[in-house]
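1. below are the sequence and a predicted model; questions follow.
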Amino acid sequence: MEKRPLTLEIVGRKLLLKIPKNDQDIQFIRSIQYARWNKDAFLWEIPHYPGNLEKLKGYFGERLTSITERPVIEVPQKDETVLLEKNQVLMIKTAKARLRLYFGFHAELMKVVKSFPYYQWDSKNKSWSIPYSEQFLEELKRKIEELGFFLVYKEEAAPDKVQRKSCAEIPNYRKCPEEYIHKLEERRYSEGTIKAYVPLFEEFLNYFVQIPLEELGEKEVMDFSRYLVNERKVSSSYQNQAINAIKFYFEKVRGGERKYYHVDRPIREKILPVVLSEEEISAILKSIKNIKHKAILITIYSAGLRISELINLKITDIDSQRMQIRVEQAKGKKDRYTLLLKKTLEILRVYIKNERPHFYLFEGPGSSGDQPVKYSSTSISAILKTALKNSKIAKKATVHTLRHSFATHLLERGTDLRYIQSLLGHESPKTTQIYTHVTTKGFEQIISPLDNLDI
């Protein structure tokens, strides 16, 4: 009977040993710390710690018929270490909407990654990343396959967040001081900013409920910021806004010097917006039977409005002569004009004839000529949520997605970025340029200068 060979393979930080059953050999292997039997692969796994390889060679000697080394890339993950062959790429969709890539040195693949907007190299984790979008994911998969790599794809689970405590859960809950609110109003902060700042400052106050307000200072700001990141696991934009709300108290209400608090203020993640196709927009609007609900979504989409701008629209802001919508005191306290399309005007006329609003273009329940009531943002979100469900669209779209889609569709139809910037009310052209990274329509029409060269 032919004896089974003894083989040893060195794979990263593991020594993989295959031996025939022998009680004396097994006893020796078990004497090595952390050695374990892998019943699925039918071999022994021994940590490649200093000295272990020499122990095995010394014990088995000439009985080892082969010793091989398999080059791999070790990728430490939360619950495991992933071993990648040289021809493999590990791609992880992170909870922060980025695609993170691990692979060995390969100039062509690095060039591909660098062709995407907002790419980043993480020197600590030895990985590349780009913003996530369905389009980028499919393009990367195709490029990886073309270069002869095998893809290992994983999706990262969203981190468990500590929810913000409600007023009822905190004994002796401290409300935001009236002077804080008065100062916000005095400095003419928008209604939206006031609604955001007040609960953020209250969260800070009640995190230190035992410390008197006048004794709170820089140390508490730093501790609270760390709590938001490490325990609440909030987004970078939430953390930034929370710090700004706290700074407002110390600098504007208390009258302290403007200063930088030495906290880990995060760099905002470069995330591409979700965009609906023109076909998906059409399906959403067709699924809505209620004329008021349809008028709300078609106005937001066709004019590229923020939800707060739609809520604040007055009937008099609709200029059917010039086919424009006037947006007053929008973000940054700026007025602007945007498009009033023929189809939008037709829907609005039917809606106004049926509903007869008094002052605001869209009014909530209980509104009257003497006391007009604005339509609520939560109701608008609910309208879109129902429409997405009815039209069987799985994308994680919000009301703001309609605005992103409006801008992207304009760009795809050849509208100059400067006009899109004006219609959206962006202060910086850099904000508008994000839409050039969302679409690839029209690329096939671009004529390369190379085509005209005599080479």
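-> Structure received.
2. all contacts plus neighbour counts: C-alpha atoms, from now on.
-> OK.
3. are we agreed that Thr440 is in a strand?
-> No. If the criterion is DSSP: H, G, I helix; E, B strand; the rest coil, then Thr440 is coil and not within a strand.
4. how far away is it from Arg187?
-> 43 Å (CA to CA, to the nearest Å).
5. which residues in the stretch 301-450 of the chain form helices?
-> 307-311, 342-355, 377-390, 399-412, 417-424, 429-432 (DSSP state H, counting those that start in this stretch).
6. out of those, the one nearest Phe136 is which?
-> For the helices of the stretch 301-450 of the chain, the distance to Phe136 is smallest for helix 399-412, at 15.8 Å, taking CA to CA.
7. what about versus this one:
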Amino acid sequence: MSTLKVREIDHRGERKVALFYDYIVNSALDNHTRALPNRAFSSTNKCWYIPFRDDYRDYLEQYYATCEGLEINFEQVKAENPNSERESKEAEITVLIRIDKVKKKMYVEHPYSPHLHEIINATRKGFWLKKQHCWVFPGNNENYTGLSQLITNSGYKIRQIILEAPPETSVKQPEHINKQVMSLGSQEKTLLETYSHTILLKRLSPSTRKIYEHFFTVFLMDQRGKEIEHLTYHEIYNYIKAKSRVLEFTQLNQTIAAIKFFYERVMDRERMFFYLQDEKIIKRGSVFIGFDELVDICKKISSPVDKMLLFLYFHVRLEHDEICLIPSNSREMFSDRYRLAGNNQEAIEYFQALFDEIQQMHQPGQYLFENKGEAYQVHDLQQKVYDIIHRYRLKAIYSAQYQYILDATTFSPKTKQMYLGAFMKFLEYHHFRHPTHIRNEEIRDYLVLHREKSPSHQDNMVNAFKFFFEQVHKSEISDKYMIRPRKGFFLPDYFTRDEINGMMSVTHNIKHRFMISLFYCSGMRREELRQLKIGDVDIKSNHIFIRAAKGNKDRYTLFSRHLHGMLKEYLEKEKPVHYLFEGAKSGEPYSSTSMSSTLKRAALAAGIRRRVHLHMLRHSFATHLLEDGWDIRYIQELMGHRNIKTTSRYTHVVNDALSSVKSPFDKMIEQSRGSFTGNGSSP
């Protein structure tokens, strides 16, 4: 016997009819309810509901008449007028209008009220700020008068606040902090000035800048008398740990951010991490493999037990402990206990066929999977799954499992692809043994085999192995086995100004000429230029907005005023739709291969015979800015380098001191007064 309780409710200011019953998947009552016209689910009330209608009792009795064994209880409600109740609640609402005289804006705030929201939205003069939960309007008398009258005439109260200064600049240093800043020593004041100068280069809000400067000032005062630049990680960590006992959560995070900014951005140290809480262990579930894909994987497997294990673990996604305790009489387990994704009848029949085959071949006792007459232990069953994947070399399962894990990370798509490719080749070399069964010595030997590869390639392999072994499989590997290559120091290759000018003069295609010009004038990476939108180029400020660049960070770079005419000509001729540079198919970005080929053809036509690549234009941008005397920190910002050490490579290219050094060969010629003929003849 099933019971359906029916009750009238007020849902989001509207009258509804709610349906309450015991939720049982695929029951007759549940299926009937899901088929109701205009039904919807309320997460707040945890029930299904339909729009109110005067005859809802007769309507529901007639609708559920075919549902056998159902008792419908219509709960009595107090006679009331929902409209009058809503009107009385709405009348109590007070609308707050904050007037910012400096920014010339009005911010309108009000409690939840669909009616009021609709009234304000109908003015079409402001817009809703979702994160701040308020409206914003241009701050003029016309808007204020019209909005005030509209709200008042609708029966709502108004409260007004006038802001004499913008909210984001209202953060002030406490007076006692300002006084103590004056008492800082000359060394601390110099550090604070450097800190403030560096922070101005970053695109931080005024409020954030003041917060950083405040907490860094406190840090300087607390560390007075010490060499701030030479504090060790443990000294900084102990300071933060002590602060964690007296500061609130927000203030502690602001202190950490201010200190990290100094040591990582100003002092160019490696990134620091401060773990002040116990690390939470994240449980990783098994990956889901679709039925058709799983059947294809199992074609090479002969054992019905092995097939069943893979089916239950990767398709049904049962845990090991659940699989261990499946009774031997569970042929109909998907009818009364579990439910397959999509309720796939073909998958159920596949399970039942495997079940019958296991019964016929092994005749299990109490449990479906038994080890010497007893239920499998979780560890033993897990080991058996590993052995199945290894024995049949099921590359597809490894690949799907690791892709599932990588997709849950914040790595860039390129990093995910590189990690997966490197680790799959490693597993293939070891015949797809489970990683927990691969010894440390075998990892080291595999890395040694790749010593002829480039240092960056080897370094990427080590990063991939450390991620999968240590973070995924929780298997610590000593550094003596994870041998990183010795990194060489290579000077960036770049074009001279004459070479770039030469390539421009021989490139007549407007798209190709504009592309080369934009690479050089902005210093963008190849992928940044590919993803550049038409609206990202601001010709008024001569800036280019680069969104979600390397490290998932936005930044601005330069655009030349001398390219305004070329940009206009290019847009009129090529007519790109979405991206600034599009390929043969409209709306899709220009391919990397086409970009590289364009530069190579231009270089060859200009008489440049050495090997060239697109990144040389980025190197040229940084090198020529340094030659022109620009501060390296500005160049770091324009290039999007996290660490200034990366930018400092270009200072080795631009070294005026070396240009004054003469070769001993030149001195020899000068001393011989030009007697050297250079014709290669012997004395």
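-> Okay, I see it. Note that the structure is predicted; figures quoted are calculated from it, not measured.
8. ok, back up a step: any chance of the helices of the stretch 301-450 of structure 1 in CSV, plus distance to Val152 of structure 1 and mean neighbour count?
-> Shown next, in CSV, are these (distance: least, CA to CA, whole Å; neighbours: other CA atoms under 10 Å):
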stretch, distance to Val152 of structure 1, mean neighbour count
helix 307-311, 40, 19
helix 342-355, 47, 15
helix 377-390, 31, 16
helix 399-412, 30, 21
helix 417-424, 38, 17
helix 429-432, 34, 14
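9. nearest to Glu218 of structure 1, of the ones you listed?
-> helix 429-432 (32.5 Å).
10. now the biggest helix by length in structure 1: which residue numbers in structure 2?
-> Determined from DSSP state H, the single longest helix within structure 1 is helix 191-207. Per TM-score structural alignment, the counterpart of helix 191-207 of structure 1 in structure 2 is residues 413-429.
11. pull out the buried residues from that stretch.
-> By 16 or more other CA atoms under 10 Å, the buried positions in stretch 413-429 of structure 2 come out as 416, 419-420, 422-424, 426-427.
12. what helices or strands is the longest helix of structure 1 leaning on?
-> Counting contacts by 3 or more CA pairs under 8 Å, 6 or more residues apart in numbering; DSSP states H and E, helix 191-207 of structure 1 packs against helix 178-186, helix 236-248.
13. quick check: closest non-adjacent residue to the equivalent of Leu625 of structure 2 over in structure 1.
-> With TM-score structural alignment defining the correspondence, Leu625 of structure 2 maps onto Leu410 in structure 1. In this structure, Leu410 of structure 1 finds its nearest non-sequential neighbour in Ile420, 7.4 Å apart by CA to CA, 6 or more residues apart in numbering.
14. nearest the geometric middle of structure 2, what residue?
-> Of all residues in structure 2, the one closest to the mean position by CA atoms, centre = their mean is Thr410, 4.7 Å from it.
15. part of a helix, is that one?
-> No. Assigned with three-state DSSP, Thr410 of structure 2 falls outside any helix and is coil.
16. name all residues that make contact with it.
-> The contact partners of Thr410 of structure 2, by CA atoms under 8 Å, 6 or more residues apart in numbering, come to none.
17. who are the packing partners of the longest strand seen in structure 2?
-> Across structure 2, the longest stretch assigned as strand under DSSP state E is strand 2-11. Here strand 2-11 of structure 2 touches strand 14-20, strand 70-74, going by 3+ CA pairs under 8 Å, 6+ apart.
18. which elements pack onto the longest one?
-> Going back to what we said before, that points to strand 14-20 of structure 2. Strand 14-20 of structure 2 packs on strand 2-11, strand 47-51, going by 3+ CA pairs under 8 Å, 6+ apart.
19. which other residues reach that strand?
-> Residues contacting strand 14-20 of structure 2 (CA under 8 Å, 6+ apart): 4-10, 47-52, 56, 82.
20. most neighbours, which of these?
-> Tyr49 (24 neighbours; other CA atoms under 10 Å).
21. ok, it - contacts?
-> 16-19, 39-42.
22. give the aligned range of stretch 322-329 of structure 2 in structure 1.
-> Stretch 322-329 of structure 2 covers no residues of structure 1 once aligned (TM-score structural alignment).
23. wait, I meant stretch 527-536 of structure 2
-> Going by TM-score structural alignment: stretch 527-536 of structure 2 matches residues 308-317.
24. same question for stretch 637-651 of structure 2.
-> Against structure 1, stretch 637-651 of structure 2 falls on residues 422-436 (TM-score structural alignment).
25. check the separation of the first and last residues in that stretch.
-> 16 Å.
26. can you give the contact residues for that stretch?
-> Outside stretch 422-436 of structure 1, the residues that reach it (CA under 8 Å, 6+ apart) are 272, 303-305, 331, 334, 336-339, 404, 407-408, 411, 417-418, 420-421.
27. chain center to that stretch, what's the gap?
-> Computed by CA atoms, centre = their mean, to the nearest Å, the chain-centroid distance of stretch 422-436 of structure 1 equals 19 Å.
28. stretch 301-318 of structure 1 now?
-> For stretch 301-318 of structure 1 - counting by CA atoms, centre = their mean - the centre lies 26 Å from the chain centre.
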